[in-house]
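Student: here you go, sequence then predicted model.
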Amino acid sequence: MTRSRALIGAVFLLLATVFLSACGGGRTAIPEPPAHGNVLDQADVLSDDDERVLNQRIDERNAHTDGARVAILTIDGVDGDWEDWTRDAAESWGIGDKGKDNGILIAVDTDERVTRIEVADGARETFTDDDASAVTENVLEPALEDDHYAQGLTDATRAIYDDVQGISSPGKEQGFWEKNALYLALGTILFLLLVVVLLYQYRKRRMYRKADREISEYLRENPGAEVEPETRQAFRTYRFNHPRRPGDEDERERRREEARRNGEELDPKDDPQVFTQYAPTFGAWLPLYAASPTLYSGSGTHPSSGSASSGTSFGGGAGFSGGGATGSF
């Protein structure tokens, strides 16, 4: 009888365990990383334009530093421990460059109204847990309290990159000669800045004249066509930032043509709706500008050609051992 009771008890225990698991003991699955860009807005709190601006700013900052690689995730509710979940998400996504452990995940749960900045071990060398707490409390949460998600995420992203790039140590007391040397250095820097500004203005005028010549040629070839002042200025700015044909343009066009022929999706760096492409003439630029004014009226967004960045924040990074800060709003 005792053995039978023990067997019955074990069966009931097993059934209870299965029942509890089925009734919510599970854990929210980690979503796949974004197919393009560095932002996954599962909570649907960002507009398409908000996401485009965030992705563009992350790409631009990635191109100038390898101190951090930031990704953003919003989600409407998570079952399970929030910090464990965000840490596993950052690891699963591979945020950061492989071998550098420089990934940072900004995560927001809009249902529980909690935040988490998850920082990989390599990034913690310049962006400490105290820095993460300061950004969470002073930048992210105040905006999120009023449901200004785009502003909060944009400002937090900028603050993180600023911290990574702007670390400085307090200066020591300087003597008379040291102060004079400092003034001399500052004077030299100001002089060099003046030279840079003058060269910039010269190049700007030269490229604007080139753009105006291209517009004039277009008007000669298209009698009756008109160019609004805003369009002229947008093309001037575009031509200033894209003065010459890139060296890989032939290869990029070959890939685009092959994708069209095979009915395949364009690689993001070849897609004129994702990255700014080179337009050799004003006429070639016009339809690109009409489709994506933001990308084709300024510096735009480019695939990185340097060693500082791959553009994306997903480079097989790891090393998320618990650094960062959690908050609520």
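Tutor: Yes, it's here.
Student: can we go C-alpha only for contacts and neighbour counts from here?
Tutor: Will do.
Student: what about residue 301, how many neighbours?
Tutor: Per other C-alpha atoms under 10 Å, the neighbour tally for residue 301 reads 21.
Student: quick check: it is in a strand.
Tutor: No. Going by DSSP: H, G, I helix; E, B strand; the rest coil, the assignment for residue 301 is coil, not a strand.
Student: so it touches residue 55, yeah?
Tutor: No. Look at residue 301 against residue 55 with C-alpha atoms under 8 Å: they stay out of range, at 9.4 Å.
Student: center of this structure, which residue is that?
Tutor: residue 58 (2.2 Å; C-alpha atoms, centre = their mean).
Student: any idea how far the longest helix along the chain is from the middle of the chain?
Tutor: The helix that spans the most residues within the chain, counting by DSSP state H, is helix 176-221. Centroid separation between helix 176-221 and its chain, computed with C-alpha atoms, centre = their mean, to the nearest Å, is 28 Å.
Student: here's the one I want to compare it with:
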Amino acid sequence: MIKNTIFTLIILFSLTLTGWTQGDFPEKPNPPKLVNDFSNTLSDLEIRKLESKLLAYNDSTSSQVSIVLINSVGPYDISDYAFQLGDRWGIGRKEKDNGILILAAMKDRKVFIATGYGMEGAIPDALAKRIVDQLIVPNFRMESYYTGLDKATDMIFKLASGEYQADKVTSSGNSGGALLMFLFFIFIFVILPMIKNRKDNDNHMGGKGGGVDLFTTIMLANMLKGSSRGKFGDFSSGRGGFGGGSFGGGSFGGFGGGSFGGGGAGGSW
């Protein structure tokens, strides 16, 4: 009896181990691509437009954003799957770990934004969650998959641009006053709406009960980072500056060996 039990446990452990190493993860694309639709959800035109947009961003910054659509993550949690896939493909630069993976499991109706170590400051979990809840999920529910991904990447570009621009500006002025101002806005735009929502029994973030919307959160996040000089709002006149126009002019050179440390957020539709 004991031998049979041990043998069964060994078999189960082996199946679990091989589950992470065989077949569950798509191979790194060759030739390399930033947009990989293994679920045949997007049209060829939509894929080319997104690829061109992400390629332009890759060429213009040090960051890499990749979109992967699959049918299912199987028995795995979509967040674990996203981190594993991001590590296996090496999305982002090795020395900066500044990759972002938008993973959607179409049959599971789940989506997750995974951020590399180097992008967690620009896109903390709270902002990743709002991008999912307010930009991706509503469009995916209407089967507007391209629109959801297009808007999500626009917002990611804006957030990432805000951090890198702030890095280039030497800090000046009264930092204590900025902190007090930030705390004041936190109280007005975050604490009070939360109290109101609780009284209204509305626990849905961003619902009609007066929750904090995505753009208010972005404003507060940029205040915290000291970027009060309007640089975030000046990003390509409020639009994602790497989309539109002609496409197909370049080719992606490949992922740079970035790593993922557990940052990000997801949702379902």
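Tutor: Yes, it's here. What you see is a predicted model; the values in this text were computed from it and never measured.
Student: TM value for the aligned chains?
Tutor: Remark: TM-score between the superposed chains equals 0.62 [TM-score structural alignment, normalised by the length of structure 2]; 190 aligned residues with a C-alpha RMSD of 3.0 Å.
Student: strands of the stretch 151-269 of structure 2, start to end?
Tutor: Shown for the stretch 151-269 of structure 2, the strands assigned by DSSP state E, counting those that start in this stretch span residues 260-268.
Student: which bit of structure 2 covers the longest helix of structure 1?
Tutor: Counting by TM-score structural alignment, helix 176-221 of structure 1 lines up with no residues of structure 2.
Student: ok so residue 62 of structure 2 is a helix residue?
Tutor: No. According to three-state DSSP, residue 62 of structure 2 belongs to no helix; its state is coil.
Student: for residue 12 of structure 1, give its distance to residue 102 of structure 1.
Tutor: 48 Å (C-alpha to C-alpha, to the nearest Å).
Student: so where do the helices sit in the stretch 1-150 of structure 2?
Tutor: 2-19, 44-60, 78-89, 125-131, 137-141, 145-167 (DSSP state H, counting those that start in this stretch).
Student: looking at these, which is nearest to residue 28 of structure 2?
Tutor: With C-alpha to C-alpha as the criterion, residue 28 of structure 2 lies closest to helix 78-89 of those, at 5.6 Å.
Student: just list what the closest one packs against, helices and strands only.
Tutor: Here helix 78-89 of structure 2 touches strand 99-105, strand 110-116, strand 260-268, going by 3 or more C-alpha pairs under 8 Å, 6 or more residues apart in numbering; DSSP states H and E.
Student: nearest to residue 219 of structure 2, out of those?
Tutor: For the helices and strands packed on helix 78-89 of structure 2, the distance to residue 219 of structure 2 is smallest for strand 260-268, at 19.3 Å, taking C-alpha to C-alpha.
Student: any residues touching that closest one, and which ones?
Tutor: 79, 83, 86-87, 97, 99, 109-117, 120, 124-126, 128-129, 132-133, 137 (C-alpha atoms under 8 Å, 6 or more residues apart in numbering).
Student: 6 Å instead?
Tutor: Applying C-alpha atoms under 6 Å, 6 or more residues apart in numbering, the contact partners of strand 260-268 of structure 2 are 83, 109-117, 125, 128-129.
Student: got it, and stretch 45-55 of structure 1?
Tutor: The contact list for stretch 45-55 of structure 1 (C-alpha under 6 Å, 6+ apart) reads 37-38.
Student: follow-up on the earlier one: map the residue nearest to the centre of structure 1 across to structure 2 for me.
Tutor: By TM-score structural alignment, residue 58 of structure 1 lines up with residue 54.
Student: before we move on, what about residue 96 of structure 1?
Tutor: Using TM-score structural alignment, the equivalent of residue 96 of structure 1 in structure 2 is residue 92.
Student: quick check: closest non-adjacent residue to that match.
Tutor: Leaving aside its sequence neighbours, residue 92 of structure 2 sits nearest to residue 99 (C-alpha to C-alpha, 6 or more residues apart in numbering; 3.7 Å).
Student: residues near that neighbour, how many?
Tutor: With other C-alpha under 10 Å as criterion, residue 99 of structure 2 counts 31.
Student: what sits against it?
Tutor: Residue 99 of structure 2 makes contacts with 63-65, 91-92, 116, as judged by C-alpha under 6 Å, 6+ apart.
Student: please tell me how far residue 108 of structure 1 sits from residue 190 of structure 1.
Tutor: Residue 108 of structure 1 is 43 Å from residue 190 of structure 1, by C-alpha to C-alpha.
Student: neighbour count winner among the two?
Tutor: Neighbours of residue 108 of structure 1 and residue 190, each counted by other C-alpha under 10 Å, are more numerous for residue 108; the result is 29 against 12.
Student: correct me, but that one touches residue 115?
Tutor: Yes. Between residue 108 of structure 1 and residue 115 there is a contact under C-alpha atoms under 6 Å: 4.5 Å.
Student: common neighbours of those two, please.
Tutor: When C-alpha under 6 Å, 6+ apart defines a contact, no residue borders residue 108 of structure 1 and residue 115 alike.
Student: how about stretch 139-158 of structure 1, which residues of structure 2 does it hit?
Tutor: Counting by TM-score structural alignment, stretch 139-158 of structure 1 corresponds to 135-154 in structure 2.
Student: ok now that stretch, how far from the chain's centre?
Tutor: For stretch 135-154 of structure 2, the distance to the chain centre is 13 Å (C-alpha atoms, centre = their mean).
Student: residue 66 of structure 2 - how many residues pack around it?
Tutor: For residue 66 of structure 2, using other C-alpha under 10 Å, the count is 24.
Student: what does it align to in structure 1?
Tutor: Residue correspondence to structure 1 (TM-score structural alignment): residue 66 of structure 2 is matched to residue 71.
Student: residue contacts, its match?
Tutor: Residue 71 of structure 1 makes contact with 38-39, 105, according to C-alpha under 6 Å, 6+ apart.
Student: state the distance from residue 41 of structure 1 to residue 135 of structure 1.
Tutor: As judged by C-alpha to C-alpha, residue 41 of structure 1 and residue 135 of structure 1 stand 20 Å apart.
Student: tell me which of those two has more neighbours.
Tutor: The residue with more neighbours, out of residue 41 of structure 1 and residue 135, is residue 135; 22 against 18, by other C-alpha under 10 Å.
Student: so who does that one touch?
Tutor: Going by C-alpha under 6 Å, 6+ apart, residue 135 of structure 1 touches no other residue.
Student: look up how far residue 46 of structure 1 lies from residue 150 of structure 1.
Tutor: For residue 150 of structure 1, the distance to residue 46 of structure 1 - C-alpha to C-alpha - is 6 Å.
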